[in-house]
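**Student:** dropping a prediction and its sequence here:
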Amino acid sequence: MRRITATVGGIMPSDAATRPHAIPPDVLALLALPDPATLTEDQRRGIVCVWGDDRLNTLTAVDLGVQDATPRCWFPRACPTHAADRAHRALFDHASMCEQCTDAAEHCETSRVLYRLVREGRR
């Protein structure tokens, strides 16, 4: 079983209702996290971006939650730039296949979360 809790900017209160920037599991799946076996120990611990070699801090890192994996959990985080790049690609892929995005993208939760990641990473 895989438990996913992810946030933007490192904010992760215990109550999901108070997490305005939580990344839903379906959106996290679109970002395509790398296989933890291919990552360095620092990347698995969230010290370095999972998609690059940028060292991270708690103020700017995009927290991708605790990932349950065999043989142990890992704690991926990303730099805002790499998260925005992944979200940008995922947004194009998602929007082309989403009926809600075709009608009114602002009403699609997946589209809104991906767009927020893009916007926050491009600041």
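**Tutor:** Arrived safely, thanks for sending.

**Student:** going forward, measure contacts and count neighbours with C-alpha atoms only.
**Tutor:** Will do.

**Student:** residue 47 against residue 60, yeah?
**Tutor:** No - the criterion here is CA atoms under 8 Å, and residue 47 misses it with residue 60 at 11.8 Å.

**Student:** who's more crowded, those two?
**Tutor:** More neighbours surround residue 47 than the other of residue 47 and residue 60, with 21 against 16 (other CA atoms under 10 Å).

**Student:** so who does residue 108 touch?
**Tutor:** By CA atoms under 8 Å, 6 or more residues apart in numbering, the contact list for residue 108 reads 100, 101.

**Student:** the structure to be compared is supplied as follows:
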Amino acid sequence: MPAVDTADVGPLALLPLPSASALPETQRRGAACVWCQTRLTIETAVDLGERSGPGGVKIFPRGCPDCVRAAALRTYGVHADTCEQCVDNPILCDTRRALRRLALEVRR
């Protein structure tokens, strides 16, 4: 994973999502988790930010806290294996810190 300035996009934007063209409408508009299809409410949803969907149509995906945490941990692991800064000195990697913080702080 290339280094990304997390101050500009935030760690949620770093999480890869399933292909938007494969998602049903409930997942595209954020009514259900993009990973596990659990129905979401204002209280349970983690907003993943506006994204581009098929044909340039905007989608508004959201995830449940468990799936967001799991996606953050997966992304953290992939990032740590491919980031030159993490290999040299992981303490200095802003992306790694942001993904770890996201995994620890996402509400249950």
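**Tutor:** Sure thing, it's come through. Predicted, not measured: the structure shown is a model, and the values here were computed from it.

**Student:** relative to residue 73 of structure 2, how far out is the residue located most distally from the centre of structure 2?
**Tutor:** Distance from the C-alpha centroid of structure 2, by CA atoms, centre = their mean, peaks at residue 88 (24.9 Å). To residue 73 of structure 2, residue 88 of structure 2 is 20 Å away according to CA to CA, to the nearest Å.

**Student:** one more: residue 47 of structure 2?
**Tutor:** 17 Å.

**Student:** more neighbours: which of the two?
**Tutor:** residue 73 (19 against 16).

**Student:** corresponding residue for residue 100 of structure 1 in structure 2?
**Tutor:** Under the alignment (TM-score structural alignment), residue 100 of structure 1 maps onto residue 85 of structure 2.

**Student:** nearest residue to its match in space, please, no chain neighbours.
**Tutor:** residue 93 (6.0 Å; CA to CA, 6 or more residues apart in numbering).

**Student:** now for the residue mapped onto residue 67 of structure 2 from structure 1, how many residues are close by?
**Tutor:** By TM-score structural alignment, residue 67 of structure 2 lines up with residue 82 in structure 1. Using other CA under 10 Å, residue 82 of structure 1 has 20 neighbouring residues.

**Student:** residue 82 of structure 1 touches residue 51, doesn't it?
**Tutor:** Yes - in this structure, residue 82 of structure 1 is within contact of residue 51 by CA under 8 Å, at 6.4 Å.

**Student:** so which bits of the longest helix along structure 1 are buried?
**Tutor:** Longest helix in structure 1, counting residues (DSSP state H): helix 80-97. Buried positions in helix 80-97 of structure 1, judged by neighbour count with 16 or more other CA atoms under 10 Å: 80-88, 90-91, 94-95.
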